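S.K.: here is a sequence with its predicted model. Questions after.
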Amino acid sequence: MNRRPALLAAATLTAAAFFSLSACGGGSDDSKDSDKIAGAENDVPKSASPSSSASDDGIDRPEIKLPKDVKDVFEGSGTGDAKKDAVLEDNARRISSVTEAVTVDAKSHPALKFYSAGDALLSAANHVQGFQKKNKSFVGATRYYDRKVTFLKDGAAAVTYCMDATKTYPKDRKTGKVDRSIPSSAQDYSFYNTRLEKNEDGVWQTTAVLTTTAAKRCMP
């Protein structure tokens, strides 16, 4: 059993239907195995969560606030290449925007729409609604590592990375009870291949996500 479901590569829920909902809660997701992403060529240190509100690029970004018992940990953010670092920062913000939408009760989650578009927005909406339907959430730290950027011929970027969810635990939103009895397993390791496109505001939005769960390349 995996502690947290992987983010879907595609979704059936419309974004409009999701964003008409008033709050977030727990879920289920299936994954699709693929190391390729549309438009991407097959090329395939530790830091805490990225700055969610402040930025030196002058972009007015929505604030992302996670609960005290929830943390996203990103490794390999400082590559020394300013353009790659900008892509990785928006990739990290996108991940945390999904985490926020799952774990924080709020009428709206502007960061989710700010950092996701197209199929990736639909998959994120479906992912979050899955948690809502089961009235679930999670606590703990999720680690993201082996993060790599490849710039594509059409101007987009492909970001690949691993996720380790062995230190996260499911939470019942109604009772607040956290289940720490679930043992870690191969299902807690996922590999992501994502496509990001820079919008007119200068934000690298994630537009497509492909996921492999129980990814051997991500296991210790």
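M.R.: Received it, and whenever you're ready, just let me know what you need.

S.K.: make it CA atoms for all contacts and neighbour counts henceforth
M.R.: Will do.

S.K.: who touches stretch 208-220?
M.R.: Judged by C-alpha atoms under 8 Å, 6 or more residues apart in numbering, the contacts made with stretch 208-220 from elsewhere in the structure are 6-10, 31-37, 118-120, 123, 162-164, 186-196.

S.K.: which residue lies farthest from the center of the protein?
M.R.: residue 175 (25.6 Å; C-alpha atoms, centre = their mean).

S.K.: secondary structure class of that one, three-state.
M.R.: The assignment at residue 175 comes out as coil when based on DSSP: H, G, I helix; E, B strand; the rest coil.

S.K.: on that earlier part again, of the contacts of stretch 208-220, buried ones?
M.R.: Of all those considered here, the ones buried according to neighbour count by 16 or more other C-alpha atoms under 10 Å are 6-10, 31, 35-37, 119-120, 123, 162-164, 186-196.

S.K.: out of those residues, which sit inside helices?
M.R.: With helices identified by DSSP state H, the entries of those that belong to them are 119, 120, 123.

S.K.: distance to residue 215 added to the residues you listed, as a markdown table?
M.R.: Shown next, in a markdown table, are those (distance: C-alpha to C-alpha, whole Å):
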| residue | distance to residue 215 |
| --- | --- |
| 119 | 22 |
| 120 | 20 |
| 123 | 20 |
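
S.K.: the structure to be compared is supplied as follows:
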Amino acid sequence: MRNHKATTAAAALAAALLLTGCGGGSQGAGAKTVPGADTTGSATPSASASATPADRANRPKVTLPAGETLSFDPETTGDPVKDAVLKDNAEYVRAVDEAIADQDGKATKVAFYAKDDALVGALQWIAAVTKQGVSITGTIRYFDRQVSVRQDGAATLTYCGDETKGFTKDRKTGKVNVTPANSDSYISYALVLRKSDKGVWQATKLSSVRGDKKCQR
């Protein structure tokens, strides 16, 4: 993890087991291989994915802490299935940051949007940041979000993150740890999501590459 730079929620999931602490200098997440995270599957939604059942989910209200802003581009594509994936993924990212701000180790809202490896990583990350005594502040931008729906009904989502204006803040002093931007301020992500029986697209697997050149724009 880069010194004092706010590793975003999604990146942290992949890097959780490598975390050494924000004061430990620069550390990239490196390339992680996630089974099924490729986008070689059909870009056309399968019959099961297209026939979206009635949304029975009572989605929790997620609130980011004061001083933190997340942006997602694009938010919609015009395709109802892909738009549902994008929307639930954005709430997943927000839920992790909310849990960090609230020092909520149970992270019940995160569990609403994630399961399996993605949930385990999120809980580890939330616990690690809480122990360090910092929260996330500033503006973090997610862009080039691309969804593909596979023949098996799962979805893959890739996107980039820009942390050049996102930082950590000391909980006790309120001091924002501002650091200059560099290549590690940009991260690429690849996720696998599956729809729950309530119609929620839950993240199940995630990989990230910190410092990925394709995101440095």
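M.R.: Great, that's in hand. Keep in mind that what you see is a predicted model, and the values were worked out from it rather than measured.

S.K.: tell me roughly how far the longest helix along the second structure lies from the first structure on average.
M.R.: Here the longest helix in the second structure is taken by residue count, with DSSP H as the criterion, and it is helix 80-102. Here the mean offset of helix 80-102 of the second structure against the first structure after fitting is 0.9 Å, by mean C-alpha distance after the TM-score superposition for the first structure.

S.K.: so which bits of that helix are buried?
M.R.: Under the neighbour-count criterion of 16+ other C-alpha under 10 Å, helix 80-102 of the second structure has 81-86, 88-101 buried.

S.K.: where in the first structure does that helix fall?
M.R.: On the first structure, the counterpart of helix 80-102 of the second structure by TM-score structural alignment is residues 82-104.

S.K.: one more: stretch 58-68 of the second structure?
M.R.: Under TM-score structural alignment, stretch 58-68 of the second structure corresponds to residues 60-70 of the first structure.

S.K.: now do the matching stretch: distance to the chain's middle.
M.R.: When C-alpha coordinates are averaged (C-alpha atoms, centre = their mean, to the nearest Å), stretch 60-70 of the first structure and its chain have centres 13 Å apart.

S.K.: show me what counts as buried in it.
M.R.: When burial is assessed from 16+ other C-alpha under 10 Å, stretch 60-70 of the first structure yields the following buried residues: 61, 62, 64, 65, 66, 70.

S.K.: where along the first structure do the strands fall?
M.R.: Under the criterion DSSP state E, strands of the first structure are mapped to 46-47, 70-75, 136-151, 157-164, 168-172, 189-198, 204-213.

S.K.: got the ones you listed as CSV, with distance to residue 220 of the first structure columns?
M.R.: What follows is the strands of the first structure, written out as CSV (distance: least, C-alpha to C-alpha, whole Å):
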stretch, distance to residue 220 of the first structure
strand 46-47, 16
strand 70-75, 15
strand 136-151, 12
strand 157-164, 10
strand 168-172, 17
strand 189-198, 10
strand 204-213, 15
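
S.K.: looking at those strands, which is closest to residue 17 of the first structure?
M.R.: In this view, the strands of the first structure are compared for proximity to residue 17 of the first structure by C-alpha to C-alpha, and strand 204-213 is the closest at 18.6 Å.

S.K.: could you tell me where that closest one falls in the second structure?
M.R.: Strand 204-213 of the first structure falls opposite residues 201-210 of the second structure when the two are matched by TM-score structural alignment.

S.K.: that stretch vs the first structure, average distance?
M.R.: Between stretch 201-210 of the second structure and its aligned partner residues in the first structure, the average distance after superposition works out to 0.4 Å, using mean C-alpha distance after the TM-score superposition for the first structure.

S.K.: so how far is that stretch from its chain's centroid?
M.R.: For stretch 201-210 of the second structure, the distance from its own C-alpha centre to the chain's C-alpha centre is 7 Å (C-alpha atoms, centre = their mean).

S.K.: buried ones in that stretch, by neighbour count?
M.R.: The neighbour-count criterion (16+ other C-alpha under 10 Å) identifies 201, 202, 203, 204, 205, 206, 207, 208, 209, 210 as the buried residues of stretch 201-210 of the second structure.

S.K.: tell me the one among the residues you listed nearest to residue 167 of the second structure.
M.R.: Among those, residue 210 lies closest to residue 167 of the second structure (C-alpha to C-alpha), at 15.6 Å.

S.K.: excluding its backbone neighbours, what's nearest that closest one?
M.R.: By the measure of C-alpha to C-alpha, 6 or more residues apart in numbering, the closest residue to residue 210 of the second structure outside its immediate chain neighbours is residue 187, 4.3 Å from it.

S.K.: isn't the one you found up against residue 162?
M.R.: Yes: with contacts counted by C-alpha atoms under 8 Å, residue 187 of the second structure reaches residue 162, the gap being 6.9 Å.

S.K.: the counterpart of residue 187 of the first structure in the second structure - nearest residue in space that isn't next to it in sequence?
M.R.: Counting by TM-score structural alignment, residue 187 of the first structure corresponds to residue 184 in the second structure. On the basis of C-alpha to C-alpha, 6+ apart, the spatially nearest residue to residue 184 of the second structure that is not a chain neighbour turns out to be residue 211, at 4.3 Å.

S.K.: tally of neighbours for the one you found?
M.R.: 19 (other C-alpha atoms under 10 Å).
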